[in-house]
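Asker: pasting the sequence and the predicted model now:
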Amino acid sequence: MTADKKVYNNILETIGDTPLIRLHKTVADLPCPVYAKVEFFNPGNSIKDRMAVKMVEVAEAEGKLKPGGTIIEGTSGNTGMGLALAAIQKGYRCIFTTTDKQSKEKADILKALGAEVIICPTNVEPEDPKSYYSVSKRLATEVPNSWYVNQYDNLANRLAHYEQTGPEIWKQTEGKVTHLVVATGTGGTITGTGKYLKEQNPDIQVWAIDSYGSLLTKWFNTGEIDMKEVHPYITEGIGEDFVPENYDRDVIDYFEKVTDKDGAVMARRIAKEEGIFVGYSAGSALSGLKQLKSKLTKDDVVVVIFHDHGSRYVGKVYNDEWMLDRGFLDVNTVQDLIGGLGRRRLVTIDAAQTVQQAMELMQQYDIEQIPVKTGNDITGSVSQHGLFKKLMQDLNLKDQAVSNVQETGIPVVAMNTPIERLTGYINKDNGAVLAKDDSGDYHIITKYDVLNALSKG
């Protein structure tokens, strides 16, 4: 072991001291440098490791968490990860409640670390007995020797960021930071970090990024808790339908809302253009900053918090089919549409096979039209409509080769064909088109695929 290699006693000692990385392509339209505080370098791959361990340490010191106890919390996943890491090292049991809108990957990771995970419905009031807040509170009264974390109202949450995240950013920017941008949920990160930075320089602007469907922005602007603002949204880890005690309005200067789509699209841009594989809230944070670019000058230095890692969202934000289903992908060409549909088996039939076999394939896969292959080439097609007309005239055709009854081939279009042009190829007699990719594989696009894409465009 060389002398310059730091050795850690356990995984908890690796929390913090995360890098500050300058962004380039995604912020090329902004007048000032923008740096990302990349928190997935923490061992649990999120900023929540900081406050999770701090809350455990404070609870131990106050006698609320005793040896062999059970940690109980409602979590979107990342706080649970940090708590689970602490529990492993310190010998505690964990029970977490979460919502059904959170990615499956988050729940699976928590289970992998030995936690018990209870999935609760998203679209209920916080006071509803079925909400993940209520279920976690109830369990804390029922499970012996347990401690209810309550990250939302537990002020050790923001204390962690006052003691760690704020000082790190101040030191890394050599005191030059002028703006802190945080996609905010529990309020701990923005309040704790912002409080420390404003103590060093009161002129630093602290901007909170919120989601449509959250009541936090209106609360900040008016002091009013308006439940009419609350409606379901997809973005994970930010926004709230109540106001956690960790918030301090005196620390925050501005709230900005970002749509589910803009946050998701920006997260993908950060991954592709900066090489930083981030979670959903990072996309929201950067999208919100760009919405506020008119408030920036060339002399500013902006720090944006990138809360967690993209691996938590591979089944959602980084899944083309998920994005396409929600209208989050701009589908302009056949290539775009095929990317969103994902890999699908192309059902074909050999020209030497029988009409009966063609009919069975149509029934098995519930399809209206099948390409006919001669060797490796597609030479025609058979359709339900065409076979029905022919069989009504001669039922014996079902035992003949498909080559005797095949119709004109399904049109083959280029991968860069605009979606709108496909309507010229698809009609009542032809319900699909084919496209051939660079590897020589064929893909089929049906009229339903086109209609679905156009309806969400």
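Answerer: Alright, I've got the coordinates.

Asker: rest of the way, CA atoms for contacts and neighbours
Answerer: Noted.

Asker: and Q357, which of the three is it?
Answerer: helix (DSSP: H, G, I helix; E, B strand; the rest coil).

Asker: I119 contacts T99, doesn't it?
Answerer: Yes: the pair formed by I119 and T99 meets the contact definition of C-alpha atoms under 8 Å, at 5.4 Å.

Asker: name the residues contacting each of those two.
Answerer: Y132 (C-alpha atoms under 8 Å, 6 or more residues apart in numbering).

Asker: hang on, V117 packs against K104?
Answerer: No: with contact defined as C-alpha under 8 Å, V117 does not reach K104; the gap is 11.2 Å.

Asker: and those two? Which one has more around it.
Answerer: Set V117 next to K104 and count neighbours by other C-alpha atoms under 10 Å: V117 wins out with 20 against 15.

Asker: contacting residues for that one?
Answerer: So V117 contacts 95-98, 107, 110-111 (C-alpha under 8 Å, 6+ apart).

Asker: is it true that it lies in a helix?
Answerer: No: per three-state DSSP, V117 lies outside any helix segment and is strand.

Asker: where along the stretch 51-200 of the chain do the helices fall?
Answerer: Ranges of helices in the stretch 51-200 of the chain, per DSSP state H, counting those that start in this stretch, are 78-90, 104-112, 132-142, 156-160, 166-172, 188-200.

Asker: distance from the chain centre to the fifth one, please.
Answerer: In terms of C-alpha atoms, centre = their mean, to the nearest Å, the centre of helix 166-172 is found 28 Å from the chain centre.

Asker: buried stuff in that helix?
Answerer: Buried residues in helix 166-172, defined by neighbour count with 16 or more other C-alpha atoms under 10 Å: 166-170.

Asker: of all the residues you listed, which comes closest to V355?
Answerer: Using C-alpha to C-alpha, I169 comes nearest to V355 of those, at 70.7 Å.

Asker: want to compare, so here's the second one:
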Amino acid sequence: MKYCNNILETIGNTPLVKLHKVTAELPCEVYAKVEFFNPGNSIKDRMALKMVEEAERLGYLKPGGTMIEGTSGNTGMGLALAAIIKGYKCIFTTTDKQSKEKVDILKALGAEVIVCPTNVEPEDPKSYYSVSKRLATEIPNSFYVNQYDNLANRVAHYEQTGPEIWDQTDGRITHLIVATGTGGTVTGTGQYLKEKNPNIQVWAIDSYGSLLKKYHETGELDMSEVYPYITEGIGEDFVPQNYDMSVIDKFEKVTDKDGAVMARRITKEEGIFVGYSAGSAVAGLIQLKKYLKPTDVVVVVFHDHGSRYVGKVYNDQWMMERGFLDVKTVKDVVNGRRNLPLVTISPDEKVSDAIAKMKKFDIEHIPVIHQQQIIGSISENGLFNKLIDHPDIKDALIKNVMQPAFPTVSLETPIEKLSVYINKENGAVLAADDSGNYHIVTKYDIIQALGN
């Protein structure tokens, strides 16, 4: 029989997958090291287990003990898996910018989770760094893991991730791209690869709002670089001890929007359901394309799985609220028609009047309005079906043949969402502007908008 004795034995040996569409503009081969194949769905499983084993070896972690850590989610999951197998308790602090999915998963794995504010200094007593440190001094038989300064973090990648990439590329790798936070992945992996070939370039991807890039370039801890940002799992407002900046050849910053949009592209175009930082890594690589040549072999680390970000990056409403999603809305359709007045008909007019208006204005759908209230609708298709059976219906009053009123939607509704309302039975929707004036959007309007 071939089997693993426990889930921890499945960590590592993740696949290398060639990218095609999202990197089509680059002159070279690009491969993704897809780390969500680890049991906790992220690269952090590697260093989490290493830190636990090292703590056990040194006597810091004793039977029945409690692991305490500040985490953006993924490290906590790796630690929680190790705790389940090895019999420890876990208490994790995290920030309020992390996705709800991450917090829920940590709780599902039996961990206690304390959510702390993001927009405070690391030294602030309320920060997730400070709270975790304080708990480690107050709780008996506890161990503060400290992934930021625990060098077992980068050792895990020196021993595992680096050798795997070297072997999988047959030593052809020329560039390593890592969206970096604690520094363990980029330093440990980069150090191993540079020992194999000093010419390998190690590029770290940072976020706007983080001080890492400037520190790498100047050695200056410039707190004016620090401000709140949305991207999860990368960037820092201090420099963890896991960093060896001499291993890193270049830092590149990526915006919150570009990282989120690229993550969605990778998922949709490559079929690899990735997390936020993978989008940032590929976006940063593309920003640096002028430094690449056809003979290069690039490896990008995809840290975690997209399921952690279903409520954020993969939620259209969340993306639109932050201006990350460039979508056409009902308002765009209305504005494209130069706000032409809505053609309506009253319930006491005749069917022949509706037919005349349809011919005059070249339209298929007319709202029925009585005392400034929409009470029904008339459509070309509906009239056609009635005229076939009753040719004399042209003299009938609209109120006797009208159909239900068209659905009313917000002007901010994305046109892709209108399929819920516009179908075989109903061919249009209405939307009111701030002045109370109604506008109509039809199947034809949607086809035109999507085609432009």
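Answerer: Thanks, I have the structure now. This is a predicted model, so every value here is computed, not measured.

Asker: re earlier: what is the nearest of the buried residues of helix 166-172 of the first structure to D29 of the first structure?
Answerer: Once C-alpha to C-alpha is applied, the member of the buried residues of helix 166-172 of the first structure that ends up nearest D29 of the first structure is I169, at 23.5 Å.

Asker: spit out the contact partners of the residue in the second structure that that closest one lines up against.
Answerer: Matched by TM-score structural alignment, I169 of the first structure corresponds to I165 in the second structure. With contact taken as C-alpha under 8 Å, 6+ apart, I165 of the second structure is in contact with 16, 33, 173, 299.

Asker: nearest to R134 of the second structure among the residues you listed?
Answerer: K33 (36.2 Å).

Asker: in the first structure, what residue corresponds to D296 of the second structure?
Answerer: So D296 of the second structure corresponds to D300, using TM-score structural alignment.

Asker: where does that match fall, helix, sheet strand or coil?
Answerer: Under three-state DSSP, D300 of the first structure comes out as coil.

Asker: relative to G386 of the first structure, how far out is it?
Answerer: D300 of the first structure sits 68 Å away from G386 of the first structure, going by C-alpha to C-alpha, to the nearest Å.

Asker: please apply the same query to L12 of the first structure.
Answerer: Look at L12 of the first structure and G386 of the first structure: by C-alpha to C-alpha, they are 68 Å apart.

Asker: then D210 of the first structure?
Answerer: Taking C-alpha to C-alpha, one finds D210 of the first structure at 55 Å from G386 of the first structure.

Asker: who has more neighbours, these two?
Answerer: Set D210 of the first structure next to G386 and count neighbours by other C-alpha under 10 Å: D210 wins out with 27 against 16.

Asker: where's the more buried one, which helix or strand?
Answerer: For D210 of the first structure, the element it lies in under DSSP states H and E is strand 205-211.

Asker: next, name the residue at the spatial heart of the second structure.
Answerer: The residue lying closest to the centre of the second structure (C-alpha atoms, centre = their mean) is V313, at 2.8 Å.

Asker: now do the contacts for the counterpart of that one in the first structure.
Answerer: By TM-score structural alignment, V313 of the second structure lines up with V317 in the first structure. Shown in contact with V317 of the first structure (C-alpha under 8 Å, 6+ apart): 264-265, 267-268, 280, 323.

Asker: which one of the residues you listed has the most neighbours?
Answerer: The most crowded member of these, judged by other C-alpha under 10 Å, is Y280 (30 neighbours).

Asker: what's the match for it in the second structure?
Answerer: That one, Y280 of the first structure, aligns with Y276 by TM-score structural alignment.

Asker: next up, the contacts around its match.
Answerer: 231-232, 259-260, 263, 306, 309, 313.

Asker: just checking, which of those residues belong to helices?
Answerer: 259-260, 263 (DSSP state H).

Asker: which one of those residues is nearest P407 of the second structure?
Answerer: Using C-alpha to C-alpha, those come closest to P407 of the second structure at A260, 32.6 Å.

Asker: what do we get in the second structure for T97 of the first structure?
Answerer: With TM-score structural alignment as the criterion, T97 of the first structure lines up with T93 in the second structure.

Asker: equivalent analysis for I15 of the first structure, please.
Answerer: So, by TM-score structural alignment, I15 of the first structure is matched to I11.

Asker: does its match touch F36 like I think?
Answerer: No: between I11 of the second structure and F36 there is no contact under C-alpha under 8 Å: 10.2 Å.

Asker: these two: who's more crowded?
Answerer: F36 (24 against 21).

Asker: the more buried one belongs to a strand?
Answerer: No: assessed with three-state DSSP, F36 of the second structure is helix; it does not lie in a strand.

Asker: surely it and R308 touch.
Answerer: No: between F36 of the second structure and R308 there is no contact, the gap being 10.8 Å when judged by C-alpha under 8 Å.

Asker: now the residue mapped onto V131 of the second structure from the first structure: closest residue in space that isn't a chain neighbour?
Answerer: Per TM-score structural alignment, the equivalent position to V131 of the second structure in the first structure is V135. Of all residues not flanking V135 of the first structure in the chain, P129 sits nearest, at 6.4 Å (C-alpha to C-alpha, 6 or more residues apart in numbering).

Asker: how near is that neighbour to C94 of the first structure?
Answerer: From P129 of the first structure to C94 of the first structure the distance is 21 Å (C-alpha to C-alpha).

Asker: do the same with E163 of the first structure
Answerer: 26 Å.

Asker: the more surrounded of the two?
Answerer: C94 (25 against 15).

Asker: so stretch 193-202 of the first structure aligns onto which residues of the second structure?
Answerer: Using TM-score structural alignment, the partner range for stretch 193-202 of the first structure is residues 189-198.
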